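Novice: Pasting the sequence and the predicted coordinates here, then a few questions.
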Amino acid sequence: MDVLIVGAGSMGTWFGDGIDARVTFADLDRDAAATAAETVGGDVTDLEGETTFDVVCLAVPMAYVTDAIAAQADRAERAIVDVSGVMEPAITAMERHAPELERVSLHPLFAPERAPGSIAVVRARSGPVTDELLAALEQRGNELLETTAVEHDEAMETVQAATHAAVLSFALVAESVPDGFETPIYEELRRLARQMTAGTPRVYADIQDTFDGADAVADAAAEIAAAGPEELEALYREAAANWHDERDERDEHDERRDTGGNTT
């Protein structure tokens, strides 16, 4: 199987390394394509060309994935996939520009250096080629999370946009404290802030531009800041009910499954 990976960043390199195929990279930065090809034992080709491949994978920033699909779909003979991180626009663009091909959208829910992990998968039009690619990723220790484009993108409003906004807000306002004053919650937030700010700013900017979620965090912070003691207690109880009810329901579900439905 011959696979063209458009985008030679960390995610494109991860995908090329995770599949069992002859891989070729194309990127605006030809040096980056050469580096990725050297890393996984692949080749380099021009971003614009007439050579076709069994599969074309778009590993570009989510803001550019629809344009990249439109530009590269004609180079795919059997399947087109993406690992951009946004699914509804990608799936729609694939259907428009490659209606006869197998079409799958993937979102690795981890940074490439933390692989393996869970991969969200939307099989818009599956078949033997994409099944083989997904099987290879599973064999590398990844867990495939089957979903829909709508479910995925709605989840990312919380999982990415709101979460990142909350952590980045803490990172911006937190001040240095003397040693010994740390609490467990502060320590955990500090760890998350350090982890997040060691990443790529453009990636986080693309997420905020693509998914809603940050406004809700800002609204909640403003409500907390304006609340009196009784109002704050009510907000705390509301938050506790949201999280503990969800956890208790999940624990009960797991217990029923483990005991065959009998919890007595």
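Specialist: Great, that's in hand.

Novice: switch to C-alpha atoms for all contacts and neighbour counts from now on
Specialist: Will do.

Novice: In a strand, Ile80, correct?
Specialist: Yes - according to DSSP: H, G, I helix; E, B strand; the rest coil, Ile80 belongs to a strand.

Novice: Structure two is appended below for comparative analysis:
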Amino acid sequence: MSASPLLVDVVVLGANGAFGRTLAGLLHAGGHRVTGVDLAPAAVEQAPLARYVAGDATSPSAQVRESLSRADVVLASLHEDVALASLGAVLPALKPGALFVDTLSIKSPLAARVASARDDVEQLGLNPLFGPSVGFTGQNVAAVSARRGPRTDAMLALVESWGARVTVLSPEEHDRAMAAIQVATHAALVSFGAALHGLGFRVEALRQLTTPPHRLMLAALARLVTGNPEVYWEIQHSNPFAPEARRALQDGVERVRDVTAAGDVEAWRGLLGDCRQALGSEAEAFAALCAELFRRV
């Protein structure tokens, strides 16, 4: 398979990370010349790279800068603090017209920094809304195109060719949406886990009594707590709309408390009605999905 002429040379910063390896593999399979950069002295075993350069993105060596200077695309698959710290060294090395891509969960701070530093490079933020082990096929990817051009369009088309559903948003639209989709969801799961701990609940002792909804919640909680804590911390700590999402979650718990304490069944029906309203026209579809999942657990 041949790569788009706009995306031939790609540098992946953080090439030894889980998503860095996934992206490098897809790019390599598509015929792109992929240079991996990471701190380790060597690439991880079987890394699909044309070239590997050991280096620090926040303080790149001459060899790393040379790779950056000829790249059509620089893809930063880094944690937020490292990605932001690297901009001062990485952006000046890019050739005019190059595309800088990040995979952060929060877009507004980085987008603003890149826009103020370089007005002659394209900028694209990708947020794969799934773990790297899941793969892109059939999954959602949020895209933030702060400065769009031909390489951006080619990169978006490439991600769609991997089977992903791509939605393009502004940085603020992205972060507001992720406050509901990621911040509130993860906070609810962590609160659920903390409640189980506080209640002295032990799954191994009571698993035979669990219900399908409870098992689904346990499965989602287990995936979260066995994942990378820094990823979930970044989502909770860095999203500028996270406090609003957590307040809304707390308000919901307090409504449940107040309605049940008052013994007001009509208020309870109203609360469930509000929940259904949030689902909108998708309520029946998600109810069917839930029934399917219940049969599997």
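Specialist: Yep, that arrived. What you see is a predicted model, and the numbers here were worked out from it, not measured in a lab.

Novice: Helices of the first structure, start to end?
Specialist: For the first structure, helices defined by DSSP state H occupy the ranges 10-18, 30-40, 65-72, 88-97, 128-139, 149-156, 163-173, 184-196, 201-210, 214-226, 229-258.

Novice: now for those helices, which one comes closest to Phe110 of the first structure?
Specialist: helix 10-18 (10.0 Å; C-alpha to C-alpha).

Novice: What residues of stretch 258-274 of the second structure count as buried?
Specialist: By 16 or more other C-alpha atoms under 10 Å, the buried positions in stretch 258-274 of the second structure come out as 259, 267-268, 271.

Novice: returning to what we had before: take the helices of the first structure and write them to a markdown table, including distance to Val121 of the first structure.
Specialist: A markdown table is the format used below for these (distance: least, C-alpha to C-alpha, whole Å):
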| stretch | distance to Val121 of the first structure |
| --- | --- |
| helix 10-18 | 14 |
| helix 30-40 | 23 |
| helix 65-72 | 16 |
| helix 88-97 | 11 |
| helix 128-139 | 9 |
| helix 149-156 | 9 |
| helix 163-173 | 21 |
| helix 184-196 | 24 |
| helix 201-210 | 18 |
| helix 214-226 | 25 |
| helix 229-258 | 23 |
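
Novice: that older thread, out of the buried residues of stretch 258-274 of the second structure, which is nearest to Gly198 of the second structure?
Specialist: Nearest member of those to Gly198 of the second structure, counting by C-alpha to C-alpha, is Val259, at 22.9 Å.

Novice: quick revisit: if you compare the helices of the first structure, which one is most tucked away?
Specialist: helix 10-18 (a mean of 22; mean count of other C-alpha atoms under 10 Å).

Novice: The second structure: matching residues for that helix?
Specialist: Counting by TM-score structural alignment, helix 10-18 of the first structure pairs with residues 18-26 of the second structure.

Novice: And the helices of the first structure: which comes nearest Thr51 of the first structure?
Specialist: Nearest to Thr51 of the first structure among the helices of the first structure is helix 65-72; the distance by C-alpha to C-alpha comes to 10.7 Å.

Novice: For burial, what's the neighbour tally of whatever residue of the second structure lines up with Val60 of the first structure?
Specialist: For Val60 of the first structure, the aligned position in the second structure is Leu78, judged by TM-score structural alignment. Leu78 of the second structure: 22 surrounding residues under other C-alpha atoms under 10 Å.

Novice: Quick check: Leu78 of the second structure touching Val101?
Specialist: No - counting by C-alpha atoms under 8 Å, Leu78 of the second structure sits too far from Val101 to count as a contact (10.8 Å).

Novice: and for the two, which residues touch both?
Specialist: Counting by C-alpha atoms under 8 Å, 6 or more residues apart in numbering, Leu78 of the second structure and Val101 have no common neighbour.

Novice: how far away is the nearest residue to Arg255 of the second structure once chain neighbours are set aside from Ser281 of the second structure?
Specialist: Nearest residue to Arg255 of the second structure, sequence neighbours excluded (C-alpha to C-alpha, 6 or more residues apart in numbering): Leu271, at 7.9 Å. Separation of Leu271 of the second structure from Ser281 of the second structure (C-alpha to C-alpha, to the nearest Å): 18 Å.

Novice: do the same with Leu124 of the second structure
Specialist: Taken as C-alpha to C-alpha, the span from Leu124 of the second structure to Ser281 of the second structure is 31 Å.

Novice: cool, and His197 of the second structure?
Specialist: Applying C-alpha to C-alpha to His197 of the second structure and Ser281 of the second structure gives a distance of 36 Å.

Novice: Could you do Ala164 of the second structure as well?
Specialist: Shown here: Ala164 of the second structure relative to Ser281 of the second structure, a distance of 23 Å by C-alpha to C-alpha.
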